[in-house]
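Novice: Got a predicted structure here, sequence first:
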Amino acid sequence: MRSARKVTVSPRATIREVLETIDQAAMQIALVVKEDRLVGTITDGDLRRAFLRGKSLDDFIDDIYNVSPVKGYLSQPKEDLLQMALAAGVKQVPMVDDQGLLVGVEVIDEYLRISEKPNTVVVMAGGLGTRLRPLTENTPKPLLKVGSRPILETIIRNFTQYGFRRIFLSLNYRGEQIQDYFGDGREFGARLHYLVENKRLGTAGALSLLPEKCEQPVIIMNGDLLTNVNFEHLVNYHNLSGASATMCVRDYELQVPYGVVHSDGATIKQIEEKPIHRYYVNAGIYVLSPEVLEKIPRDRYFDMPQLFQKLIDDGAKTCSFPVREYWMDIGQPADFEQANEEYAEVFGV
C-alpha cells in the first residue's frame, strides 16, 4: 500500500492544482480529502471530460470529482478487495480504516504481485491444549485438523499468500511433532525456524529467544486461531500509525439475561430489558516495532498483555486494529466443531 500524502487534494482545489498532483504522483488519480476523510476521487479521465464541457484550468473541482468512489477497508480480505477493484475496472483503490479515515492507496497491479516482505512472523504453537482433551493427549493443538489441514498449516499458508515467509514457530508441548510435519517449510512456501521453550515463557517471553535483532516490525500470532485477516494491511496500518505496538481486537457482545434496574437510592429510574454490552477483546494477533523487543525479559514468563501494559505505563503509543474478517479462537470442543463446519466456506479448501 502506498502513502496517500502525495495524491490528496482539497475539495476546493482547482483543476490546475489537481493536474499538478496527478502528474507528480504518476498514479492517474487524486484523492479528495476533507479533515483526513475521503470525500471523493478525481482521475485524469474526469479532467478530460471536464475540459470537453468547457471547464478551464482555474475552475474548481467541486462539481467534477466522484463523490461515491470505490474504496477499500483495512479489514477487507485480499480476495474481496481484488474482486471489487476488478469488477469496477479501477487500478487504484483508496484505503480507509473503520472510522473512514484515509490511510493509503492500493495500486492493483502491485497488489496482484506478491512480493516477499522483510518482516519476521512468530507463531505461538507451544500450548498444552488442555481444554481440547482428549484430542490433544497425543497431538499438539496446532496439528489438529480443521477442514483439510492442520490449524498451523492454514496459518502458515495465510501468511505466505501475503509474502510473509520468514516464520518462527515457538514450540513446547510435543513440539517435535510440529518440526517433523513442517520441516524447513519449503513445501508450504515458507522459511521456517523454531524457538524451543524449555519452560513456558508466555506469548511475549518467547520472543526473547529470537536469534537475531529484527530491523522491521514483527507479527506475532497465537497458533490456535483461524482467520483471514489481511496481514499486509495490518503491518501497513501499524507503520502508518507510528505505534510501538498494535493489537488486533475483536467485537464481543455480552447480553444480560434479565431486566437491569437503574435506581437512585430506593427510587427506580429506568428498567433496561436484557441489555447488550459491547466490548473490544484481544484477538491474539500483534505487531511490535523492533525497539519493543528489547523490553521483553529473557528466560522469564511474560505475556503480551503485560507487555502492552508496560508500554502504556511508559507512555509509548499503542494502537488497536479491529478484525472484521473471519476469526475463530479454537479453545473449546464447540469451537473446534464450528471451525470444521465453516472451514470450506471461509478458506475454500
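Specialist: Alright, I've got the coordinates. Numbering: from 1, shown residues only.
Novice: Please make it C-alpha for all contacts and neighbour counts, starting now.
Specialist: OK.
Novice: Let me know the next secondary structure element after the helix or strand Cys248 falls within.
Specialist: Element membership for Cys248, per DSSP states H and E: strand 245-255. Next along the chain after strand 245-255, taking DSSP H and E as the criterion, comes strand 259-264.
Novice: Counting by contacts, list what that following strand packs against.
Specialist: Secondary-structure packing of strand 259-264 (3 or more Cα pairs under 8 Å, 6 or more residues apart in numbering; DSSP states H and E): strand 267-273.
Novice: What lies in contact with the strand it packs on?
Specialist: Residues from elsewhere that reach strand 267-273 (Cα atoms under 8 Å, 6 or more residues apart in numbering): Tyr258, Gly259, Val260, Val261, His262, Ser263.
Novice: now, which of those sits nearest Gly126?
Specialist: The closest of those to Gly126 turns out to be Tyr258 (Cα to Cα; 40.2 Å).
Novice: so who does that closest one touch?
Specialist: Applying Cα under 8 Å, 6+ apart, the residues near Tyr258 are Glu273, Lys274.
Novice: can you check Cys319 too?
Specialist: Cys319 neighbours (Cα under 8 Å, 6+ apart): His238, Ser241, Ala243, Ala245, Thr246, Met247.
Novice: quick revisit: need the contact partners of the strand holding Cys248.
Specialist: 238, 274-289, 292, 308, 317-324.
Novice: give me every residue that touches Val235.
Specialist: Pro217, Ile219, Val287.
Novice: buried ones in the strand holding Cys248?
Specialist: Ala245, Thr246, Met247, Cys248, Val249, Arg250 (16 or more other Cα atoms under 10 Å).
Novice: just the angle between it and strand 267-273, please?
Specialist: 100 degrees (axes from the mean of the first three to the mean of the last three Cα atoms, to 10 degrees).
Novice: Included below, for side-by-side comparison, is a second structure:
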Amino acid sequence: MRNNIPIFILCGGLGTRIKEETEFRPKPMVPIGENPILIHIMNSYAKYGFKRFVLCTGFKSEVIKDYFLRYSELNSDFSIDFNTNTKKILSIDHNLDWDVTLAYTGAETMTGGRIAIAAEKYLNGSEHFGVTYGDGLCDADLNEHFDYHLSHNKIGTVLGVNPPSRFGEIKLDQDTVVEFSEKPAFNEKWINGGFFFFKKEFLGYLSKDKDCVLEKNPLVNLAKDSQLNLFKHKGFWACMDTQRDRDYLTELLEKNEAPWI
C-alpha cells in the first residue's frame, strides 16, 4: 500500500536565506555529504516503503531534472559506441527502486499552488498523499505517522515537532528569577514539522493560483473545520534554512551521527 502513496516534495522555492548555496542550484540540491538533501529526504520515506515521489519544481528546475535523468549513468558503468552514437549501461551501481515524477509547477508559484498543480496531474486516483518540503530532515517513523493519519480519519495530519530553543529560558516570579535554563531540551510548544499526510479531499482547500500558500488559508481553514490532526514527534528534526543549518547537518553526517539515516 505504501508504494502507491504519492509523496509530493516542494522543490521550487528560491532559497533566499541560504543564497550562498542557491545561486546556481535550487535548495533541495544543496549537498549534505555526497548527496543533495533531497535524496536524504526521499530515503527517509523509502525506508518506510513510500517510494512514489512527485517533485514539484520551479526555480532552476533544470538542475533537478538533469540530476535524475543522469542518475543511473553517474552511478553505473556504461559504454559508448561513438561510431553509432549509442550508449549501453553495463552495470547499475545503485539499488533505487523509486518511481520519481518531476512536475514543473511554475517559477513563482507558492507552496499550495504547487501541490494543486501537480496533484491534478499525478495523484492518479490515490485516496491519500504525503507532502513535505525540500529542506527538512527528521527521524520520525513515517509508517506510524501514516497509520495515525489513517486511524483518526481526519483530512490532514501534520508532524508536530518541538525543537530545543537556541536561547536560554528565564522563569520569573515578578522580577525575581526562579528558574534559569540555558537551553531547554523540551517544551510543549509544538510547531509545524513540515511532514504531512492528507486525504485527497484536501485538494478542495487548495487553488492552482500561484499565490496559494499551503500554510495560510488551506491549513488555517482545515484547522477551523476540525480536520487537521497533530502527530507528535519528540525526536530529531532539523530544517536547512541557513548555511549554519547546512554545516550542522553535514557535521552530523561526517561523524556518523545523522539520526535520519
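Specialist: Perfect, I can see it now. Just so you know, these numbers come straight off a predicted model, no measurement behind them.
Novice: count of residues packed around the nearest residue to Cys138 of the second structure once chain neighbours are set aside?
Specialist: Residue nearest to Cys138 of the second structure in three dimensions, not counting chain neighbours: Trp237, with 4.2 Å by Cα to Cα, 6 or more residues apart in numbering. Residues lying near Trp237 of the second structure (other Cα atoms under 10 Å) number 20.
Novice: In terms of distance to Thr43 of the first structure, which of the contacts of Cys319 of the first structure ranks first?
Specialist: Closest to Thr43 of the first structure, out of all of the contacts of Cys319 of the first structure and judged by Cα to Cα, is Ser241, at 27.4 Å.
Novice: what do we get in the second structure for the closest one?
Specialist: Ser241 of the first structure maps onto His152 in the second structure, with residues paired by TM-score structural alignment.
Novice: Its match and Ala258 of the second structure, how far apart?
Specialist: 31 Å (Cα to Cα, to the nearest Å).
Novice: neighbour count winner among these two?
Specialist: Ala258 (16 against 13).
Novice: any idea where the strands of the stretch 51-200 of the first structure begin and end?
Specialist: 72-73, 92-96, 102-107, 120-124, 145-146, 149-150, 166-171, 191-196 (DSSP state E, counting those that start in this stretch).
Novice: Which residue range of the second structure does the fourth one align onto?
Specialist: For strand 120-124 of the first structure, the aligned range in the second structure is residues 6-10, judged by TM-score structural alignment.
Novice: With the third one instead?
Specialist: The alignment of strand 102-107 of the first structure onto the second structure (TM-score structural alignment) finds no residues at all.
Novice: tell me, the helix or strand where Gly45 of the first structure lies lands on which residues of the second structure?
Specialist: Assessed by DSSP H and E, Gly45 of the first structure sits inside helix 44-52. Using TM-score structural alignment, none of the residues of the second structure align to helix 44-52 of the first structure.
Novice: Can you tell me what sits against the match of strand 120-124 of the first structure?
Specialist: By Cα under 8 Å, 6+ apart, stretch 6-10 of the second structure touches 50-57, 111, 114-115, 123, 126, 128-134.
Novice: if we go to 6 Å?
Specialist: Arg52, Phe53, Val54, Leu55, Cys56, Phe129, Gly130, Val131, Thr132, Tyr133, Gly134 (Cα atoms under 6 Å, 6 or more residues apart in numbering).
Novice: which one is Val30 of the second structure nearest to, not counting chain neighbours?
Specialist: In space, Val30 of the second structure is closest to Pro36, 5.1 Å off (Cα to Cα, 6+ apart).
Novice: Please pull up the equivalent of the one you found in the first structure.
Specialist: Using TM-score structural alignment, the equivalent of Pro36 of the second structure in the first structure is Pro150.
Novice: Lys208 of the second structure now?
Specialist: In the first structure, Lys208 of the second structure lands on Arg298 (TM-score structural alignment).
Novice: Give the helix, strand or coil label for that match.
Specialist: At Arg298 of the first structure the chain is in coil, as set by DSSP: H, G, I helix; E, B strand; the rest coil.
Novice: Would you confirm that it contacts Ser208?
Specialist: Yes - using Cα atoms under 6 Å, Arg298 of the first structure makes contact with Ser208 at a distance of 5.4 Å.
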